[in-house]
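Asks: next one to model:
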Amino acid sequence: MIRVLLVDDQLLMREGLRKLLEIEPGIEVAGAADDGVEALDLLDRLPPEHYPHVALIDVRMPRMNGVELVARLREEHPDVAPVMLTTFDDDDFIFGGLRAGAQGYLLKDIAPDQLVDAIGRAARGETVLGGPAAERVVAALRGLPDEPARDDEPAPLSDREFEVAQLVGEGASTRDIARKLHITTGTAKNHISSCLRKLGLRDRTQLAVWAVQHTGEA
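Replies: Below you'll find the model as predicted:
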């Protein structure tokens, strides 16, 4: 039996998913929450026999968004496989979610049988990516330079540029970067452009992938 936690701020979506999954053999809905804060509280209160194997998580929610929840789950509840289920196929959300540790990224227009299959695969530890997300990841990886700099070579980015790149990898928008680093939006854009130029990358998506691959370096 695969137990699933539903996390979505839209009641209609939560109840629709609950009814869809409850009729599926081998799947049990362990609970539902309308944001990340409530989801974490629910997990702390669930008995072991009702603990979920998979969490289906929306991206945009009040108090704690999906990317933040994924990161918290990986840190505090590593046995729960977080899968983002959303209407947004934005690069920042896709790479931000995967960077935070999401087991998968699916869009809400997915067919019911495909969703059920994805839940099963996520419970087995497999990565599940919907069509648009998979295409973005593949395109980004194919577009990276073939020969990355060796570890003994000096970092091509300044400390501030590297910091900006890491934030891009976490899914932060240009405005978020400016606010976090206490700089103007224009300066943040200039840093991103400089990162792209120095690394020979085409766009933010490729920069996000580069940042994920170089996490922990400085």
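
Asks: all contacts plus neighbour counts: C-alpha atoms, from now on.
Replies: Will do.

Asks: residues touching the residue sitting nearest the centre point of the chain, list them.
Replies: Geometric centre of the chain, nearest residue: residue 97, 0.9 Å, by C-alpha atoms, centre = their mean. Residue 97 sits next to 66-67, 70, 84, 105, 170-171 when contact means C-alpha atoms under 8 Å, 6 or more residues apart in numbering.

Asks: likewise residue 136?
Replies: Taking C-alpha under 8 Å, 6+ apart as the criterion, residue 136 is in contact with 91, 205.

Asks: tell me which element it is part of?
Replies: Assigned by DSSP states H and E, residue 136 belongs to helix 131-142.

Asks: which parts of that helix are buried?
Replies: Under the neighbour-count criterion of 16 or more other C-alpha atoms under 10 Å, helix 131-142 has 132-134, 136-137, 140 buried.

Asks: and after the lengthiest helix in the chain, which helix or strand comes next?
Replies: Ordering each helix of the chain by length in residues (DSSP state H) puts helix 185-199 first. Downstream of helix 185-199, the first helix or strand assigned by DSSP H and E is helix 204-213.

Asks: need the contact partners of that next one.
Replies: 91-92, 95, 99, 136, 140-141, 143-144, 165-166, 168-171, 192, 195-196, 201.

Asks: and this one, so I can compare the two:
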Amino acid sequence: MIQIGIIDDKSLNRKVIRQNLQEYSEVQIVLEAANGHDFLEQLTHLKIEDQPKLVLVDLDMPGMNGIDTIAIAAIKYPAIKFLVLTIFDDDDKIFNAIKAGASGYLLKDDAPLLLIDAIHNAYHLNGAPMSPAIARKTLQLLKSANHLEHSRLDKTSPIENLLSDREQEILKLLVEGFDYKKIASLLFISPQTVRTHISRIYEKLHINSKAQAILLAHKYKRQQ
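Replies: Prediction:
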């Protein structure tokens, strides 16, 4: 029996997930939460043997979003696996969810059978299940980063030669996980100015997402 948790701020979504999973006797829903704070609070009142072994997490939630929830809970409760279950399929959310500690990434419009297969894959096989559309995006993201590593950012054109000091500063803060508003606050500039700098960073590095920028920065750092 796989003990399952569900984190989603919409009660209707939780109900649909619960109904889909109730058809399978090998899983048991032991916890439902409306956001990350609610989830972490409920865990403190459960014995270890009563805690979920795998949790389905939505991303866009008030209070504490899914990515922050995974990042915190993965450290406090390393035995629990987390699968993202969301409507979002953009590069940044995929990358940040995996970076936070998600074991897989699924879309809410996937068939119930795909969800139960993903639960088995992650729990029994220690796999990293993804919706087909997400797997394609992830593969393309890695291919893009690999291409950039071997072309634009080779040893003759390091990041510091391509970007201004301010752009390097902003890229460093992006890598550390700060959003536009926080970067603006730290550097005493407006969020719009941050967006302008990031647009220039994307143009100079020939990329089109924050996830690619972070991957590229990490790969260059390893080359040094």
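
Asks: what's the TM between chain one and chain two?
Replies: Once superposed, the chains reach a TM-score of 0.83 (TM-score structural alignment, normalised by the length of structure 1), with 212 aligned residues with a C-alpha RMSD of 2.7 Å.

Asks: centre of the chain to the helix or strand following the helix holding residue 136 of structure 1, how far?
Replies: Moving toward the C-terminus from helix 131-142 of structure 1, the next helix or strand (DSSP H and E) is helix 159-169. Mean-position distance between helix 159-169 of structure 1 and its chain equals 18 Å (C-alpha atoms, centre = their mean, to the nearest Å).

Asks: what number of residues are in the vicinity of residue 91 of structure 2?
Replies: 18 (other C-alpha atoms under 10 Å).

Asks: nearest residue to it other than its sequence neighbours?
Replies: The shortest distance from residue 91 of structure 2 to any non-neighbouring residue, by C-alpha to C-alpha, 6 or more residues apart in numbering, is to residue 211 (6.1 Å).

Asks: ditto for residue 67 of structure 2
Replies: residue 97 (5.4 Å).

Asks: from residue 124 of structure 2, how far out is the one you found?
Replies: The gap separating residue 97 of structure 2 from residue 124 of structure 2 is 21 Å, by C-alpha to C-alpha, to the nearest Å.

Asks: so residue 85 of structure 2, which of the three states?
Replies: Residue 85 of structure 2 carries the three-state label strand when classified by DSSP: H, G, I helix; E, B strand; the rest coil.

Asks: what's the neighbour count on it?
Replies: Residue 85 of structure 2, neighbours per other C-alpha under 10 Å, totals 26.

Asks: isn't it right up against residue 66?
Replies: No - using C-alpha atoms under 8 Å, residue 85 of structure 2 makes no contact with residue 66, being 9.5 Å away.

Asks: tell me, what's touching these two both at once?
Replies: 57-59.

Asks: can I get these in CSV including neighbour count, secondary structure and distance to residue 33 of structure 2?
Replies: Converted to CSV, those look like this (neighbours: other C-alpha atoms under 10 Å; DSSP: H, G, I helix; E, B strand; the rest coil; distance: C-alpha to C-alpha, whole Å):
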residue, neighbour count, secondary structure, distance to residue 33 of structure 2
57, 29, strand, 10
58, 29, coil, 10
59, 25, coil, 13
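
Asks: the helix holding residue 136 of structure 1 vs structure 2, average distance?
Replies: For helix 131-142 of structure 1, the mean distance to aligned residues of structure 2 following superposition is 1.8 Å (mean C-alpha distance after the TM-score superposition for structure 1).

Asks: what's the PyMOL syntax to select whichever of the contacts of residue 97 of structure 1 are buried?
Replies: Selection of buried members from those for PyMOL, criterion 16+ other C-alpha under 10 Å:
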select buried, resi 66+67+70+84+105+170+171
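
Asks: give the buried residues for stretch 198-207 of structure 1.
Replies: Buried, per 16+ other C-alpha under 10 Å, within stretch 198-207 of structure 1: 199, 201, 204-207.
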